[in-house]
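> Based on what follows, work out the 3D shape:
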Amino acid sequence: MSGLVQSKIDGDGVLLRPWQAADRAAVRAGYADPDIQRWHCVSMTDDEAREWIDSWSDRWCKETGAGWAVVDVAGMGEVVGQISLCRLNLHEGLAEVSYWVLPAARGRGVASRALSSVTSWSFAELGLHRIEVCHSTMNPVSYGVARRAGFTAEGTKRGEIRHADGWHDMHIHARLDTDE
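This is a model prediction of the structure:
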């Protein structure tokens, strides 16, 4: 991965592209949204958004993660969300995915299409074997995103993540490169 230039990923009506400095406003808007803050527990200043964007190229080079801006192809090329490979372990062929979608783009299948696209790309280009989605059991929207993208629900991890309102149990979903 470190020897490759991070590529764009064409999906079903979405384009995943590396983050750009000009995307700071979208990052700030995302992490200022109460629904996103509830699950990601982050808010950002302009400087923090710049650092967050800049961190993705470093994570790519160190082979510890990869992040993309999600662009709605029909929506004039504007950033409508983010998707990233976190907890990436190339040796083990494993990654966890994180995503969010800005309010104006919700309800159009953006997250599940982005998730399907990054999953297919990760299996084909990175040779990953297993990709996981973990989300709070209190987040039915993420449950639906994972299911629509072909991820199988595997179980519940008790008290794994602390959110602003306390400890949350987490649903775990996964797709394997051998799944159809």
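> CA only for contacts and neighbour counts going forward, please
Will do.
> So which elements touch the longest helix belonging to the chain?
Using DSSP state H to define each element, the chain has its longest helix at helix 46-62. Where contact means 3 or more C-alpha pairs under 8 Å, 6 or more residues apart in numbering; DSSP states H and E, helix 46-62 is packed against helix 24-32, strand 66-72.
> how about the ones you listed in JSON lines, adding mean neighbour count and distance to Asp46?
Compiled in JSON lines, the helices and strands packed on helix 46-62 are given as follows (neighbours: other C-alpha atoms under 10 Å; distance: least, C-alpha to C-alpha, whole Å):
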{"stretch": "helix 24-32", "mean neighbour count": "20", "distance to Asp46": "7"}
{"stretch": "strand 66-72", "mean neighbour count": "25", "distance to Asp46": "17"}
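> Quick one: the strands in this structure, in order.
9-10, 14-18, 66-72, 79-89, 94-101, 130-136, 152-163, 166-176 (DSSP state E).
> Can you tell me which of those strands is most buried?
strand 66-72 (a mean of 25; mean count of other C-alpha atoms under 10 Å).
> Just give me how far that strand sits from the chain centre.
Put simply, strand 66-72 sits 8 Å off its chain's centre (C-alpha atoms, centre = their mean, to the nearest Å).
> helices or strands up against it?
Using 3+ C-alpha pairs under 8 Å, 6+ apart: strand 66-72 touches strand 14-18, helix 46-62, strand 79-89.
> give me that answer again for 10 Å
Contacting strand 66-72 under the criterion 3 or more C-alpha pairs under 10 Å, 6 or more residues apart in numbering; DSSP states H and E are the following elements: strand 9-10, strand 14-18, helix 46-62, strand 79-89, strand 94-101, helix 110-121.
> and Gly166, which of the ones you listed is closest to it?
Closest to Gly166 of those, according to C-alpha to C-alpha: strand 94-101, at 20.0 Å.
> Before we compare anything, build this one as well:
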Amino acid sequence: MRDRLDLPGGLRLRPWQPSDVRAVLGAFEEPVMQRQADAPLTSTEAAEQWLCRRRKQWLDGAAYSFAVTDGEDMALGGATVSNLNLEHSTGWISYWTTSAARGRRVASQGCRALVEWCFAELALFRLELGHRTDNPASCRVALAAGFAVEGLQRGKLVYDGVRHDVETHARLATDTPPREAPGPHRGPGP
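Below is the predicted model of the structure:
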């Protein structure tokens, strides 16, 4: 199974590694990113544990999480496929970027590459994702990666006592791959 992919613009997808601890800690310092983590990331130890969980999920075949890196191997964001259902050949895609990487097509390039990897390496047929409707940047990433809008889940998420609607998207292995779309994408992720 390939675990490193070269992307346009000098970007690369690769599994997370221990040397990414500072990049992870820095990325999740931003308040909007804190709720993207599966546990609070407020210390080096917490970031190390986050990286260990990504590695264990990979080894267990439960999820495949990649760092999206630049030409100097600095982690600029992440792209993950999780909630794998091999019986139905489905998975859930998520992505995020550091604040410094926003507007550089890191999320869209990483997501596009991950989708193709899922179809080729995992033989998945249907990939899904969702984003809050108040996050248009995440929607632009999904569309740039060829995901079709499928619907609205009203009041699905609650943050700080406020309920948020979620727009769902999906991409099938039989869908025509998207053409390269120009323009920046700004935003933290789903």
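> Can you give me the TM-score here?
Superposed pair, TM-score by TM-score structural alignment, normalised by the length of the first structure: 0.89. Supporting alignment: 174 aligned residues with a C-alpha RMSD of 1.7 Å.
> Out of the strands of the first structure, which is closest to Ile36 of the first structure?
Among the strands of the first structure, strand 94-101 sits nearest to Ile36 of the first structure (C-alpha to C-alpha), with 6.7 Å.
> Output the residue interval of the second structure matched by that closest one.
With TM-score structural alignment applied, strand 94-101 of the first structure matches the range 90-97 in the second structure.
> In the first structure, point out the residues matching stretch 140-160 of the second structure.
Aligned by TM-score structural alignment, stretch 140-160 of the second structure falls on residues 144-164 of the first structure.
> Could you work out the end-to-end span of that stretch for me?
23 Å (C-alpha to C-alpha, to the nearest Å).
> repeat for stretch 126-139 of the first structure
Start and end residues of stretch 126-139 of the first structure are separated by 29 Å (C-alpha to C-alpha).
> Distance of Phe151 of the first structure relative to Ile161 of the first structure?
Taking C-alpha to C-alpha, one finds Phe151 of the first structure at 21 Å from Ile161 of the first structure.
> What residues does Val141 of the first structure make contact with?
Gly107, Ala111, His135 (C-alpha atoms under 10 Å, 6 or more residues apart in numbering).
> Leaving out sequence neighbours, find the closest residue to Asp70 of the second structure.
Closest residue to Asp70 of the second structure apart from its sequence neighbours, by C-alpha to C-alpha, 6 or more residues apart in numbering: Leu11 at 4.7 Å.
> The longest helix of the first structure corresponds to what range in the second structure?
Across the second structure, the stretch matching helix 46-62 of the first structure (TM-score structural alignment) is residues 44-60.
> circling back: in JSON lines, list the helices and strands packed on helix 46-62 of the first structure along with distance to Met44 of the first structure.
Shown next, in JSON lines, are those (distance: least, C-alpha to C-alpha, whole Å):
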{"stretch": "helix 24-32", "distance to Met44 of the first structure": "6"}
{"stretch": "strand 66-72", "distance to Met44 of the first structure": "16"}
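> Of these, which is nearest Val101 of the first structure?
Closest approach to Val101 of the first structure among those is made by helix 24-32 (7.4 Å; C-alpha to C-alpha).
> and the angle for the closest one with strand 66-72?
Using axes from the mean of the first three to the mean of the last three C-alpha atoms, to 10 degrees, one finds that helix 24-32 of the first structure and strand 66-72 are set 100 degrees apart in direction.
> what span of the second structure lines up against helix 24-32 of the first structure?
So helix 24-32 of the first structure sits over residues 21-29 in the second structure, by TM-score structural alignment.
> which other residues reach that stretch?
16, 33-37, 40-51, 67, 74-78, 96-100, 188.
> Just the buried residues of the residues you listed.
If you count burial by 16 or more other C-alpha atoms under 10 Å, the buried members of those come out as 16, 33, 36, 41, 46-51, 67, 74-78, 96-99, 188.
> burial count for Asp165 of the first structure?
7 (other C-alpha atoms under 10 Å).
> That one contacts Arg38, doesn't it?
Yes: contact criterion C-alpha atoms under 10 Å: Asp165 of the first structure and Arg38 qualify, at 8.5 Å.
> Residue in the second structure paired with Gly77 of the first structure?
Match for Gly77 of the first structure (TM-score structural alignment): Asp73.
> Please name the nearest non-neighbouring residue to its match.
Take Asp73 of the second structure and drop its neighbours on the chain: the residue closest to it by C-alpha to C-alpha, 6+ apart is Arg12, 7.9 Å away.
> In the first structure, what residue corresponds to that neighbour?
In the first structure, Arg12 of the second structure lands on Leu15 (TM-score structural alignment).
> got the contact list for that match?
8-9, 68-73, 77, 79, 113-114, 117.
> For it, give its distance to Gln82 of the first structure.
Here the criterion is C-alpha to C-alpha. By it, Leu15 of the first structure lies 11 Å from Gln82 of the first structure.
> ok, Phe147 of the second structure - how many residues close by?
Phe147 of the second structure - counted by other C-alpha under 10 Å - has 24 other residues nearby.
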